[in-house]
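Participant: My questions are about this predicted structure, shown below with the sequence.
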Amino acid sequence: MACEFNVNQIIEATGGKSLSVIAKSFIGVGSDSRVQLENQIFIALRGDKFDAHEFLSQAVANGAKCLIVDKDSAVSAELISQITVILVKDTLTALQDLAKYWRQKITAKVFAITGSNGKTTTKEFAATILRSQFKVHYSRGSYNNHWGVPLTILGISRFHGVAVVEIGMNHPGEITALSKIAKPDVVLCTTVGRSHIGNFNGSIEAVAEAKEEIYLANPEAIKIFNYDNEFTLNMFERVVKLKGTEKTYVYSSFSAGSEVSLRATHLTLDGLRVVGQIGGVKGETQVPVFGRHNVANLMAASCVAIVMKMEPELIWATLSKCHSQWGRGQLVKIENGPTVIFDAYNANPDSMAITIRNTYEIPTSDDGGRKFLVLGEMLELGADTNKYHCELGQLVGDADFDGVWFFGPSYKSFEAGVKSTPFSKTLIVSESYEEPLANKLRSMLNQRDVVVMKGSRGMKLERVMHCWDPQFATTY
């Protein structure tokens, strides 16, 4: 189940007009003509490389009962005779207007999560914990932009008790605009870091200001804060100065008085040993996720559950069900080959540094296991791109891995950084992905080795995985 609309409500929400009315009521909104759309509204969005107006017949063949278009010339007389068609000025605006309309109809408590790092994983962990008590809807993948957020809202049914919505950002004002669609009851910024910093003239303070919109644009919402990040701590202090601590929740590994406080006592490839307190209840558990940075994500998700008044004992019992998703610290065993930590969904200087520290810390097998890195370019870093890649090279060189392959336009800067250190083992650099290099590195590896892959999504590091294991899923 999802959103429910009739023709009159669609016209009221979007300001559109009907070109034909065949079916009068619909359940769900879809934008992908390739999937099942039974009884749904199909909205013809367009992007840089596609225009869904070209696939209206496919959408109808897959069960759509209503088409929302902004080009009446794209709708044939045959389609008009078969299906309800609504003409609007702009289909993206219509999608957002439908979501705003539906948001007013639902009773689910909506959580909105943003952050430079950890927002998608926190969303997944929170949904896992909340599902033990509530009917939960949450953003799939990284549906966190101007079309992903409204589609997520439209996926909430009247029967959901909770919705967890991811809010992305790569320019000022975006979070404010998306907040007007989601109208969240509870808001959270996981961290502020150097993600998309190239869009902010290299200023992390400007990134922080844009992230703070999640709190400023939703003044009546309950607010959750990460006390361990200097920028989110500053946000907390500003909110407390204006409104006091009412309707605020805090998580921290180090500060007393937090609603949730966790730390990892042991790190392996298979997971974390986590201890601490949730809602004042002490506990300890094993969580099958890679990297100490996930402690912050587990704390944030637990804090979400505390806001929903879940019993701390139930939260503790559910933590062990949290696990990594595609491309986010995903553990993959290559047949007759190495173990891979595939963390290639996103990358920035902060998340790269965290990954390298985590990799350095994990133990290898006692019979000669080695550690290798496959790194892709960090995108959207602006004028400081070369500087950041040189610093990354220095960090990698000092960590003394057994082998490294970096590919991307900044390969020379990365190489210069590595060569400024005493690193003397295998170093491979290339301007782009090259399958012969992927095969070369694979030939060097054995079953005792560990390989960590990380890079920005646009670098498509899954190509390396698919080269090594053709059965590996190349989409999330």
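Facilitator: Right, received. Where do you want to start? Numbers count the residues shown, from 1 in each chain.

Participant: Going by C-alpha atoms from here, please, whenever you check contacts or count neighbours.
Facilitator: Will do.

Participant: residues touching residue 226, list them.
Facilitator: 189-191, 232-233, 250-252, 300 (Cα atoms under 8 Å, 6 or more residues apart in numbering).

Participant: cutoff 7 Å now
Facilitator: Residues in contact with residue 226 (Cα atoms under 7 Å, 6 or more residues apart in numbering) are 190, 232-233, 250-252.

Participant: Could you list the buried residues of stretch 448-463?
Facilitator: By neighbour count on 16 or more other Cα atoms under 10 Å, the buried set for stretch 448-463 is 448-457, 459-463.

Participant: Next, the contact list for the residue nearest the centre of the chain, please.
Facilitator: Closest residue to the average C-alpha location of the chain: residue 120 at 3.0 Å, with Cα atoms, centre = their mean. Contact analysis of residue 120 by Cα under 7 Å, 6+ apart lists 142, 166.

Participant: mind checking the SS state of it?
Facilitator: Three-state call for residue 120 (DSSP: H, G, I helix; E, B strand; the rest coil): helix.

Participant: Distance of it relative to residue 326?
Facilitator: Look at residue 120 and residue 326: by Cα to Cα, to the nearest Å, they are 11 Å apart.

Participant: now swap in residue 257 and tell me
Facilitator: Residue 257 is 35 Å from residue 326, by Cα to Cα.

Participant: next one: residue 16
Facilitator: For residue 16, the distance to residue 326 - Cα to Cα - is 39 Å.

Participant: Of these two, which one has the most company?
Facilitator: residue 16 (21 against 16; other Cα atoms under 10 Å).

Participant: If we ignore the residues flanking it in sequence, what's nearest that one?
Facilitator: Excluding the flanking residues, the one nearest residue 16 by Cα to Cα, 6 or more residues apart in numbering is residue 88, at 4.4 Å.

Participant: and if you look at residue 55?
Facilitator: residue 33 is the one closest to residue 55 (Cα to Cα, 6+ apart), at 6.4 Å.

Participant: give the contact list for that neighbour.
Facilitator: By Cα under 7 Å, 6+ apart, the contact list for residue 33 reads 55, 58-59.

Participant: 10 Å - rerun?
Facilitator: Neighbour list for residue 33: 42-44, 52-64 [criterion: Cα atoms under 10 Å, 6 or more residues apart in numbering].

Participant: putting a second one here so we can go through both:
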Amino acid sequence: MSLLWNREQLEKATGGKLKTDVAVTGIAINSLELKKGDLFIALQGGRKDAHLFIEKALEAGASCIMADNQKFLKENNLLSHEKILLVKDCIQALTKMASFARENFTGHVLAVTGSVGKTTTKDMLFKALSPYGKTFVSKKSLNNHLGVPLSLIAIPKDATFAVLEVGMNHEGEILPLAKMIQPKIGIITAINKAHAGNMGGEIEIAKEKATLFRTLPASGTALHADFPEIINNIIAQEIPKNVKIFTVGKNLKNNLRIEKATLTSEESSCLLEYQNQSFSLQLSAPGEHLLEDAAIAIASVLALNLEPSKALKAIQQFKPGYGRGEKHLLKKNITLIDETHNASPASVRAALKTLFLQKSSRRIVILGDMLELGDFSQEEHASLLPLLVAEKIVLFCCGTAMKAIFEKLPPELQGGYAPTSEALIQPIQKYLQDGDYLLAKGSHSMRVDKVVQALKNNFSQNQTATEKTQS
């Protein structure tokens, strides 16, 4: 593990004081995930005050503890502990550390946002950029006011590339994060009605996402997928003068064009056309949406003026991660695709299109409500109905919005409905037969992942039969 922070840097960045030299090699805010050498940040305001777990963190080998609850420390005889970095406010100190880390990082920084595809594109960028130098990517979906600074302070000093994810639920959230990150390349993967209930529609979402580009330097690149003209114009208004614009899509006007896509049940491929050059893009996973995300990753390589052959070879081995299309082979030759991390209209349609590629005699989808759609909810849920009918997909679902779809399906496509995901488990297990192909997806709080876990537990083969995500 490389050194992230020492005593002098921590004190300079936070204004706090330590009583001993330290060598921080990782960052943790959860004592259960802490590794030896980590800085444990005792944040307050969550389910529990993290100060309660300071002693556990020390026992687990924490390099030091950043804390701000002086009363707690005094009452528990920790105030004078040599590994306590006492600060006025942990969140403020975290933000200061993030600024310090960014100012001192000399590598290339890329920031990724979008209604869908952020995390997948980020993970593809890790594959694509790693052959050219040490690459850091933010963990999981650390993309908010806490996740972004936590990612920044974890960037190794010797990294060549750092890729950070930027998320939002409401207006005004992107720009502060972009200012903190100061990317050289800003990326927008998609604009659609995810979080439309909070934002009011795609136009408002586009305006918010595009603020990522305001912070780009004159030598930077604003990279985005090709959108309808009205969206492209909104985005263009936020791009500073002299910043390079790089678009990706199927139309001739794009800098990188996606052509001749071939989609099978197991793989995806296409040609990428760029400045009179043609590159073959191949993925060991199905789905047109994955090709689009991969094309953005390759476009980023080109925007960095790197020759793309190494990236094209590396990205071929990409496998979808946990909750984002991870594939599980179960007993009775049953295949389960886990898409339960979250759900928006665009991501559900993309997942269904991938399900349609499968040649199984019975294709089944387990869906939970798509949340945060506001006034668009009924319309967007109803838009799934003709897709299910046309492809003869059997539906198991939970949630009030999905119930309306279920009731309109032909009886032979009505697998089962329940108010909650837990209540779906037993009827789904009874329904399954040899060779079935299942897709599970829903907004995170619908907890469709509980169905996935139950099926994995009850129909699991040996460990080697489950396709594991690659980090």
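Facilitator: Everything's here; your move. Just so we're clear, the structure is a prediction, and the values are computed from it rather than from any experiment.

Participant: Please state their TM-score.
Facilitator: Put the two chains on top of each other and the TM-score (TM-score structural alignment, normalised by the length of structure 2) is 0.89; 461 aligned residues with a Cα RMSD of 2.7 Å.

Participant: For the contacts of residue 226 of structure 1, which pairs are in contact in structure 2 too?
Facilitator: Retained in structure 2 by both residues aligned by TM-score structural alignment, their matches' Cα atoms under 7 Å are the following of those: 190, 250-252.

Participant: Structure 1: matching residues for stretch 120-134 of structure 2?
Facilitator: Counting by TM-score structural alignment, stretch 120-134 of structure 2 pairs with residues 121-135 of structure 1.

Participant: which SS state does residue 428 of structure 2 fall under?
Facilitator: helix.

Participant: Aligned counterpart of the residue nearest to residue 16 of structure 1 in structure 2, please.
Facilitator: Aligning on TM-score structural alignment places residue 88 of structure 1 opposite residue 87 in structure 2.

Participant: do the same with residue 445 of structure 1
Facilitator: Under the alignment (TM-score structural alignment), residue 445 of structure 1 maps onto residue 432 of structure 2.

Participant: Ok, residue 209 of structure 1 next?
Facilitator: For residue 209 of structure 1, the aligned residue in structure 2 is residue 207 (criterion: TM-score structural alignment).

Participant: how big is the offset of the strand or helix carrying that match relative to structure 1?
Facilitator: Counting by DSSP states H and E, the element that carries residue 207 of structure 2 is helix 202-210. By mean Cα distance after the TM-score superposition for structure 1, the fitted helix 202-210 of structure 2 averages 1.1 Å away from its aligned residues in structure 1.

Participant: Please compute how far the helix or strand following that helix lies from its chain's middle.
Facilitator: Once the chain leaves helix 202-210 of structure 2, the next helix or strand it forms, by DSSP H and E, is strand 221-225. Distance, stretch centre to chain centre, for strand 221-225 of structure 2: 18 Å (Cα atoms, centre = their mean, to the nearest Å).

Participant: ok, now stretch 248-256 of structure 1?
Facilitator: 23 Å.

Participant: Which positions in that stretch come out as buried?
Facilitator: Applying 16+ other Cα under 10 Å to stretch 248-256 of structure 1 flags 248-253 as buried.

Participant: same question, stretch 346-354 of structure 1
Facilitator: By 16+ other Cα under 10 Å, the buried positions in stretch 346-354 of structure 1 come out as 346-349, 351-353.

Participant: what residue of structure 1 takes the place of residue 307 of structure 2?
Facilitator: Match for residue 307 of structure 2 (TM-score structural alignment): residue 311.

Participant: I figured its match hits residue 279, correct?
Facilitator: Yes: the pair residue 311 of structure 1 / residue 279 is scored as a contact, 8.2 Å apart, by Cα atoms under 10 Å.

Participant: Residues that sit against both of these two, list them.
Facilitator: residue 305.

Participant: In terms of neighbours, single out the busier of the two.
Facilitator: Applying other Cα under 10 Å to residue 311 of structure 1 and residue 279 shows that residue 279 carries more neighbours, namely 20 against 14.

Participant: That one and residue 31 of structure 1: what is the separation?
Facilitator: 41 Å.

Participant: Also residue 115 of structure 1?
Facilitator: 26 Å.

Participant: Pick out whichever of these two has more residues nearby.
Facilitator: Remark: of residue 115 of structure 1 and residue 31, residue 115 carries more neighbours, 25 against 19, as counted by other Cα under 10 Å.

Participant: which residues touch the more buried one?
Facilitator: Counting by Cα under 10 Å, 6+ apart, residue 115 of structure 1 touches 122, 166-169, 188-193, 195, 207-208, 211-212, 214, 232.

Participant: Excluding chain neighbours, give the residue nearest to the counterpart of residue 320 of structure 1 in structure 2 in space.
Facilitator: Matched by TM-score structural alignment, residue 320 of structure 1 corresponds to residue 316 in structure 2. Distances taken as Cα to Cα, 6+ apart place residue 283 nearest to residue 316 of structure 2, at 4.5 Å, with adjacent residues excluded.

Participant: number of nearby residues for the counterpart of the one you found in structure 1?
Facilitator: Under the alignment by TM-score structural alignment, residue 283 of structure 2 pairs with residue 287 in structure 1. Residue 287 of structure 1 is flanked by 22 other residues according to other Cα under 10 Å.

Participant: do the same with residue 188 of structure 1
Facilitator: By other Cα under 10 Å, 28 other residues sit near residue 188 of structure 1.

Participant: Which other helices and strands does the helix or strand harbouring it contact?
Facilitator: Assigning secondary structure by DSSP H and E places residue 188 of structure 1 in strand 186-189. Applying 3 or more Cα pairs under 10 Å, 6 or more residues apart in numbering; DSSP states H and E, we find strand 186-189 of structure 1 packed against strand 109-114, strand 162-166, helix 204-211, helix 213-216, strand 222-226, helix 230-243, strand 248-251, helix 294-307.

Participant: Now it on structure 2. Mean distance?
Facilitator: Strand 186-189 of structure 1 sits 0.8 Å off on average (mean Cα distance after the TM-score superposition for structure 1).

Participant: whereabouts in structure 2 does that strand align?
Facilitator: Against structure 2, strand 186-189 of structure 1 falls on residues 185-188 (TM-score structural alignment).

Participant: So what's the gap between the matching stretch and the chain middle?
Facilitator: 14 Å.

Participant: Kindly report the same for stretch 379-397 of structure 1.
Facilitator: For stretch 379-397 of structure 1, the distance to the chain centre is 23 Å (Cα atoms, centre = their mean).
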